[in-house]
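> I need the structure of the sequence given here:
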Amino acid sequence: MSIVIDIHALQTVPPSLINRDDTGAPKSAIFGGVPRQRVSSQSWKRAIRRYFEENFDAQQIGDRSKRLPEKIAQRLIDAGVEQDEAIKRVEDLFKAAGIKTAIEKPKKNDDSEEKPSPYPRTGYLLFLSQQQIDRAVEELLARDGEKPSKAEAKAILDTDHSVDMAMFGRMVADDAAYNVDASVQVAHAIGIHGSTPDFDYFTAVDDLAEEGEETGAGMIGTVQMMSSTMYRYATINFDGLRKNLDSVDTARLAAEHFIEAFVSSMPTGKINTFANQTLPELVYVAVRDTRPISLVNAFEVPVEAKQGASRRKVASDRLAQEARDVESVYGFKPLAAYVMGIGETADSFAELAEKTTLQELTQNINEVLERVVGDQ
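The predicted structure follows:
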C-alpha cells in the first residue's frame, strides 16, 4: 500500500509579478484554449525551501551551489588548515567521489583588478545537506591529508539527506549513483480563468529637482503585472519520503512541515513593488492509498463569477464537484480528507472533508500517517 498526500489550493494574487519569463513578462500558459497566468513549480519550490529555513530547523535544509567545495575548504581553514592544503583535501574528496571540480581561470583581456577565486567549483549546482557538509569537514580534518577512497567519499556525500533534498530530489550529472528520487511533486500554479498581462507606467521624482528649478520626472519606466485566482497542487509520496530520510518519524514531521510551507509560502519576485502577500482562500488535503490525483481539470472551462456568488466560491464548488466525480467514477476515495477555507469556500466540501484550521490540519495529517503507516 502506497500512501500519498494530495494538497489542493485556490489562491488569489492581486496585480503582481511574482514569476516572470526571459522578457520580463509574467509567465503564462494556454489551458482549455485560454491564456492563463502561471507560476512555475521551481519558483514556488524555492519559496517553500526558504519558508522551511526561516520557520523550522535550518539544519533540515541543504545548500545547492557550485561553491560547495569552497564552503568546505573555508571551514577547514577556520579549523587551522592552510589554504593550499584545504583546497587539496577538498579536491581529493570530490575526485574520489567522481564529481568534477575546476578552479576558475582568469578571463582573457580582463583588466579588472579582481582576481578569480582560488577555490574549486563544481560544473553545475550540487545539492548537499548540512550533515553531509559537516561530515566532509570532520572526515577531512581527521584524515589529515590522507586521500579518501571512492566508497568513503560516497559515504560522506550520499548519506543523511536534507529534508528538501528528500522532497525535491538531487541529480548529479557526473554519477547517477548520487541521484535522489524526488518524493514530492509540485505542479505549476495556473489561473482558473483567462487573463493577460497589464502594464504599469511609473515615474520617479528627483527630490532635489526643485532646488535646480527643474520639472518633470527623474526617470520613467514600465513594468508588467498580472492578477489571477490560481489553482495550486502538490503531492507527497510518503513511502518515497520515508525511504529518502530513512526514518518514519522524520518523514511524518517533514510531511507536516511541507503542508504548512506549501500553504504559507509566497515567491518573492517584485514583492516589494506589489506587496502581494496573500494566503489561499481554500486548501483541500486528501490522504490516499491509491495514486496522486490532480483536480486541475475542474478549471478547463474558465471560471466566472455568478450573480450572488464570487469567483472563488464558484471555483470551490467546481473543485468539490471534480473531487466527487473522481470518487464516483473511479472509486478513489481518500483514507482521510480535510478542508480549510475563507468565508463560504469550505462549505463546498461539507460532504467530502472535515473542516479544520492550519494548526489542526498538520496535527490531523500526522495522526493519520501514524495510524496507517505506524512504525514501518
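> From here on, just use CA atoms for contacts and neighbour counts.
Fine.
> All the helices of the stretch 51-200 of the chain, in order from the start?
Residue ranges of the helices in the stretch 51-200 of the chain, as given by DSSP state H, counting those that start in this stretch, are 68-78, 83-97, 130-143, 150-157, 163-168.
> Now do the last one: which elements does it pack against?
Going back to what we said before, that points to helix 163-168. When contacts are defined as 3 or more C-alpha pairs under 8 Å, 6 or more residues apart in numbering; DSSP states H and E, helix 163-168 sits against strand 184-186, helix 238-245.
> buried stuff in the longest helix seen in the chain?
Secondary structure of the chain per DSSP state H: the longest helix is helix 311-330. By neighbour count with 16 or more other C-alpha atoms under 10 Å, helix 311-330 contains the buried residues 311-324.
> Just the buried positions in the following helix or strand past it, please.
Sequence-wise, the next helix or strand downstream of helix 311-330 (DSSP states H and E) is strand 336-341. For strand 336-341, the buried set under the neighbour-count rule, 16+ other C-alpha under 10 Å, comprises 336-341.
> go on, stretch 169-188?
For stretch 169-188, burial by neighbour count (16+ other C-alpha under 10 Å) applies to 169-171, 178-188.
> Please apply the same query to stretch 66-84.
For stretch 66-84, by 16+ other C-alpha under 10 Å, it's 66-77, 81, 83.
> before we move on, what about stretch 126-138?
By neighbour count with 16+ other C-alpha under 10 Å, stretch 126-138 contains the buried residues 126-133, 135-137.
> related to what we said a few turns ago, now render the helices of the stretch 51-200 of the chain as TSV, adding distance to R38.
Below are those laid out as TSV (distance: least, C-alpha to C-alpha, whole Å):
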stretch	distance to R38
helix 68-78	32
helix 83-97	39
helix 130-143	33
helix 150-157	36
helix 163-168	20
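> I5: which of these is closest?
Closest to I5 of the helices of the stretch 51-200 of the chain is helix 163-168 (C-alpha to C-alpha; 12.8 Å).
> this one next, for a side-by-side:
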Amino acid sequence: MLLKNNLRIEYHILQSFPVSCLNRDDVGAPKTAIIGGVNRARVSSQAWKRQVRMAMQELGIRLGMRTKKIFEILHPILISEGANEEQAQLCADKIANLLGNDTLIFISESEARAFIDYAKKLNFNSDDFKDKELAKVAKKALTPSIDALDIALFGRMVAKATDMNVEAAASFSHAISTHKVSNEVEFFTALDDLSTTQGSAHMGSLEFNSATYYRYISLDLGQLAQSFGDIEDTAEQIKLAIEAFTKALFIALPSARQATQSAASPWEFAKVLVRTGQRIQVPFETAIKSNNEGFLSPSIQSLKDYISLKEKLSGSLFGKLGDYEWGEDETFSIDDLIKILQSHVE
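Below you'll find the model as predicted:
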C-alpha cells in the first residue's frame, strides 16, 4: 500500500480543566507561556506524549521499551543463550555503548532478540561486532506493527547508529490555554492524628490554575506506512494504529497532582482534518475573552473561524480530504470518528 508522505490526520482539540496543575515547572508551579502578549497556561508536549504512549499500552498495544538499561536487558538473555559471564558482559556492553549508555533509547523486543541472535552467530565474541552491522540488524528486525508502534509514532534517533533512526509519524504541540491565565495559590494545613495540642502539624502552599486548553496533534499516515515497511496487511495495521492513537489521545491525561486535584476532564470539542500539504496549527494569538458563559464556546468558534479562513487563503494547497467535528453532535461518538478516519486508508 502506498500513502503520500504528507497525507495526515490533524487533531485540533479543546479541553477544559478546573483547579489543576497538569504540568509543573522546576519550582512546582504550573507551566506557562507568553502568547499574544498575555500569560497562558501551558502543558509541554512531552507531558502529554508519555501519557498517550502509556494509554496505548493500557489499550493492549505492544510497545517498545524506552530505557537507559540496555545492558541490564541483554545481559541475562545472553547468559541464558549460552554466553559465559565475561562474554555476556562484553557483548551487552558493546551493544549498550552503540545505542548510548547515557541516553534514553527506544528498543523493541524484536530488536533485542536480533541483537542476541547476532551475538550468538559470532560465538559471543564482541571483538567481531561491527557497529554498522548491529544497526542494520536492529533496523531489519524492527516491526512497529507488531511490538513497537510507539517507535513509529514518536520516532527514534541514535547518534552512533543512524541506520536505526526512525522518523516520527506523530507530532505534538505544547497545549496552551486559549485565554489569559494567572496562576493562583492554595494554602493548606495538615493535622497530626496523634497530636495532643491544637493547631496544624504542617503548612504549605501550591500553585494551580484553570484553563481551556488547545491541543494540536498531527499523524502522518504516509510516514507511518513507511515505518511499517513492506508487510502484507499495511492498510489494516494503519487502521489499527489510527484507532489506538485516537483512543489514547482521548483518554490520556497528564499525571501531575492527579491524587489531590483529579484533573479528569475529557475532550470538549475536536475538529479533525484529513489533508495533505503544510501542517496548520491554530495559534490563538488573540486571547479569547469570556462571554459570561466561560471560554469554551468562544474558543470553539475561534478555532472553526481560523481554520476556515486558512482553508480559503490556502486554496488548492490546503489539500482537504476530510473535515469532521466531534463534541457538538451527540449522535457522533469517538467510535464514529475513528471509523470515518479509518475509511481514508485503503
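> Would you tell me which of the helices of the stretch 51-200 of the first structure gets closest to N366 of the first structure?
helix 163-168 (16.5 Å).
> After superposing, tell me the mean distance of that closest one to the second structure.
Once superposed with the second structure, the aligned residues differ from helix 163-168 of the first structure by a mean of 1.3 Å; criterion: mean C-alpha distance after the TM-score superposition for the first structure.
> next one: that helix to chain centre, how far?
Offset of helix 163-168 of the first structure from its chain centre (C-alpha atoms, centre = their mean, to the nearest Å): 10 Å.
> State the span of the second structure onto which that helix is aligned.
Under TM-score structural alignment, the counterpart of helix 163-168 of the first structure in the second structure spans residues 149-154.
> which other residues reach that stretch?
53, 61-64, 106-107, 144, 166-171, 219, 224, 227-228, 241 (C-alpha atoms under 8 Å, 6 or more residues apart in numbering).
> just checking, L219 of the second structure touches F172?
No: between L219 of the second structure and F172 there is no contact under C-alpha atoms under 8 Å: 9.1 Å.
> So for the first structure, the centremost residue is which one?
With distances taken as C-alpha atoms, centre = their mean, the residue of the first structure nearest its centroid is K45 (1.1 Å).
> other SSEs contacting the helix or strand harbouring that residue?
For K45 of the first structure, the host element (DSSP H and E) is helix 41-55. Packing partners of helix 41-55 of the first structure (3+ C-alpha pairs under 8 Å, 6+ apart): helix 248-264.
> May I see the buried residues of the helix it packs on?
Here helix 248-264 of the first structure shows 248-249, 251-252, 254-264 as buried, counting by 16+ other C-alpha under 10 Å.
> cool, and stretch 195-206 of the first structure?
Across stretch 195-206 of the first structure, burial judged by 16+ other C-alpha under 10 Å covers 195, 197.
> what stretch of the second structure does that stretch fall on?
Mapping stretch 195-206 of the first structure onto the second structure (TM-score structural alignment) gives residues 181-192.
> Assign L10 of the first structure to one of the three secondary structure states.
With DSSP: H, G, I helix; E, B strand; the rest coil as the basis, L10 of the first structure sits in strand.
> distance of the residue nearest to T286 of the second structure when sequence neighbours are not counted from L14 of the second structure?
Excluding the flanking residues, the one nearest T286 of the second structure by C-alpha to C-alpha, 6 or more residues apart in numbering is G36, at 5.8 Å. Taking C-alpha to C-alpha, to the nearest Å as the measure, G36 of the second structure and L14 of the second structure are separated by 19 Å.
> neighbour count winner among the two?
Ranked by neighbour count (other C-alpha atoms under 10 Å), G36 of the second structure and L14 place L14 first, with 25 against 14.
> Where does the helix holding K45 of the first structure end up in the second structure?
The aligned range for helix 41-55 of the first structure is 45-59, by TM-score structural alignment.
> just stretch 124-131 of the first structure next, same as before
Stretch 124-131 of the first structure corresponds to residues 103-110 in the second structure, going by TM-score structural alignment.
> Can you give the contact residues for the matching stretch?
By C-alpha under 8 Å, 6+ apart, the surrounding residues in contact with stretch 103-110 of the second structure are 63-68, 99, 141-143, 147-148, 151, 156, 158.
> Can you give me the end-to-end span of it?
Stretch 103-110 of the second structure: ends 20 Å apart by C-alpha to C-alpha.
> what's the counterpart of E311 of the second structure in the first structure?
Aligned by TM-score structural alignment, E311 of the second structure pairs with E327 of the first structure.
> wait, doesn't that match sit right on K333?
Yes: assessed by C-alpha under 8 Å, E327 of the first structure is found in contact with K333 at 5.2 Å.
> what number of residues lie near M226 of the first structure?
By the criterion of other C-alpha under 10 Å, M226 of the first structure has 22 neighbours.
> quick one: what's aligned to it in the second structure?
Using TM-score structural alignment as the criterion, M226 of the first structure maps onto N209 of the second structure.
> ok, and the closest non-adjacent residue to its match?
Per C-alpha to C-alpha, 6+ apart, closest to N209 of the second structure is N183, 4.9 Å.
> mind listing what that neighbour touches?
Taking C-alpha under 8 Å, 6+ apart, one finds 30, 207-209 in contact with N183 of the second structure.
> Against Q321 of the first structure, how distant is the match of E311 of the second structure?
To Q321 of the first structure, E327 of the first structure is 10 Å away according to C-alpha to C-alpha.
> do P35 of the first structure as well
According to C-alpha to C-alpha, P35 of the first structure and Q321 of the first structure sit 24 Å apart.
> try V205 of the first structure
For V205 of the first structure, the distance to Q321 of the first structure equals 52 Å [C-alpha to C-alpha].
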